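Enquirer: using only what follows, build the 3D model:
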Amino acid sequence: MKHRTTLMRTAAAILLAGGGLLAGTPAHAAAAACSGSACDGKDPSVYCQGDARTVQSLRLGQALLELRYSPSCRAAWARISNAGYDTRDQFTPYATVHRNSDGREYSCSVPNGDTDCYTRMVNDANVTSYAKGMWDSGARIYEDRTGSY
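Expert: Below is the predicted model:
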């Protein structure tokens, strides 16, 4: 009986230890997030996509330019979508996020054969930023910027 009790305690300890390892996994994933200035230059899809929202947007012809913001990360980035183009006679569409306090910018260009891209993030804690971009329809070039947020 004593041997059986010891065996059960050992099994329980192993299960608890294993459960602790599993419980530690989400905490490790959450630790990958950034906030404020720690987000500068980071990829939003890796760090801050979970609670991201579009805070400003506008049309560049058929393309959509957005200023995206993550409240938990306190960071902003630009995204352009539906921005297909013909490399033979159109300029490559792009999006840029601009932080007003110091002029820091990150840009992306839509890859050939794709229709969208997004920039790296800028710290947006206690400052404002805007998105700017360009899309060439072939007949007209659209360039504009969103309001600041």
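Enquirer: all contacts plus neighbour counts: C-alpha atoms, from now on.
Expert: Fine.
Enquirer: remind me, longest helix of the chain?
Expert: Longest helix in the chain by number of residues, with DSSP state H as the criterion: helix 2-31.
Enquirer: name the residues that touch stretch 59-68?
Expert: For stretch 59-68, the external contacting residues (C-alpha atoms under 8 Å, 6 or more residues apart in numbering) are 52-58, 76-83, 95, 97, 130-135, 137, 142-144, 146.
Enquirer: list the buried residues for that stretch?
Expert: Arg59, Leu60, Gly61, Ala63, Leu64, Leu65, Glu66, Leu67, Arg68 (16 or more other C-alpha atoms under 10 Å).
Enquirer: from those, pick the one nearest Cys39.
Expert: Arg68 (13.7 Å; C-alpha to C-alpha).
Enquirer: now that closest one: how far from Thr128?
Expert: 12 Å (C-alpha to C-alpha, to the nearest Å).
Enquirer: isn't Asp114 right up against Gly84?
Expert: Yes: the pair Asp114 / Gly84 is scored as a contact, 6.4 Å apart, by C-alpha atoms under 8 Å.
Enquirer: for the comparison step, fold the sequence that follows:
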Amino acid sequence: MHNKFATAAVALGLVTLPLAGTATALSPTTAVSPLADASAERAIAQSSTSTALNACDGPSCLGLNPTETASITDGYPCAADAYTPSNQYGPAQIRNSQGLVRLMYSPRCHANWAQISEAHPGQQFWAQNKFNETAQYIVPSGYTSAYTGMIDGYVSARAGIGDRWTNWY
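Expert: Model (predicted):
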């Protein structure tokens, strides 16, 4: 059975997002497409700012697609400068038999999101900040990598899968 929809929770409720083809703009969130592989991430970093559909900073990034959104201050794509933060506990990532989840952070957009790899279709994962804003996503049929929408990155955040999660970063 082909899964055509994924569910994302943001701030005050659940929003069902279509996955057909490219990401579809929805108000106030944007659907996020699965990553085919690591080369897709590198392509994001090399893309021009003219392809960004939205602009945001911190709280205004809630639910937006990190690959289709740019910094409101300089137009630089949010995903292009993103990295997995580290602290005394190590990198912000968690692995279990269902996949590897990383917390991503964009310093230009002041936003976080979760990214999963080595996953199975149907696997749910999430990012949450200390304002209790949450973005979750379900890996669609035919994919092993995906990412959530963004949450405010001005406060600490964490990412999780199943009953496991990272420390706050």
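Enquirer: one step back: what about Asp114 and Gly84 of the first structure, which has more around it?
Expert: Gly84 (21 against 12; other C-alpha atoms under 10 Å).
Enquirer: residue in the second structure matching the more buried one?
Expert: Under the alignment (TM-score structural alignment), Gly84 of the first structure pairs with His120 of the second structure.
Enquirer: check Leu7 of the first structure too.
Expert: Using TM-score structural alignment, Leu7 of the first structure sits opposite a gap in the second structure.
Enquirer: how far away is Leu7 of the first structure from Ile14 of the first structure?
Expert: Distance, Leu7 of the first structure to Ile14 of the first structure, by C-alpha to C-alpha: 11 Å.
Enquirer: again, but for Gly113 of the first structure
Expert: 52 Å.
Enquirer: name the SS class of Ala78 of the first structure, please.
Expert: For Ala78 of the first structure, the assignment made with DSSP: H, G, I helix; E, B strand; the rest coil gives strand.
Enquirer: name all residues that make contact with it.
Expert: Neighbour list for Ala78 of the first structure: 65-68, 95-97, 107, 118-120, 130-132 [criterion: C-alpha under 8 Å, 6+ apart].
Enquirer: who's in contact with His120 of the second structure?
Expert: Taking C-alpha under 8 Å, 6+ apart, one finds Gln98, Gly99, Val139, Tyr143, Thr144 in contact with His120 of the second structure.
Enquirer: what does the third one correspond to in the first structure?
Expert: The pairwise alignment with the first structure assigns Val139 of the second structure to Val110, based on TM-score structural alignment.
Enquirer: and that match, how many residues sit next to it?
Expert: 22.
Enquirer: what do you get for Lys42 of the first structure?
Expert: The local packing of Lys42 of the first structure (other C-alpha under 10 Å) involves 18 other residues.
Enquirer: could you do Ile138 of the second structure as well?
Expert: The local packing of Ile138 of the second structure (other C-alpha under 10 Å) involves 22 other residues.
Enquirer: ok, now which ones touch the nearest residue to it once chain neighbours are set aside?
Expert: Distances taken as C-alpha to C-alpha, 6 or more residues apart in numbering place Gln124 nearest to Ile138 of the second structure, at 4.3 Å, with adjacent residues excluded. Counting by C-alpha under 8 Å, 6+ apart, Gln124 of the second structure makes contact with Gln136, Tyr137, Ile138, Val139, Ile161, Gly162.
Enquirer: quick one: the equivalent of Gln124 of the second structure over in the first structure from Pro71 of the first structure, how far?
Expert: In the first structure, the residue paired with Gln124 of the second structure is Tyr94, using TM-score structural alignment. To Pro71 of the first structure, Tyr94 of the first structure is 25 Å away according to C-alpha to C-alpha.
Enquirer: kindly report the same for Ala31 of the first structure.
Expert: For Ala31 of the first structure, the distance to Pro71 of the first structure (C-alpha to C-alpha) stands at 16 Å.
Enquirer: contacts for stretch 22-38 of the first structure, please.
Expert: Tyr47, Cys48, Ser72, Cys73, Arg74, Ala75, Val122, Asn123, Asp124, Ala125.
Enquirer: my guess is the last one is in a strand, correct?
Expert: So the one you mean is Ala125 of the first structure. No: under three-state DSSP, Ala125 of the first structure sits outside any strand and is assigned coil.
Enquirer: burial measure for it, as a count.
Expert: 15.
Enquirer: before we move on, what about the first one?
Expert: Applying other C-alpha under 10 Å, we find 19 residues neighbouring Tyr47 of the first structure.
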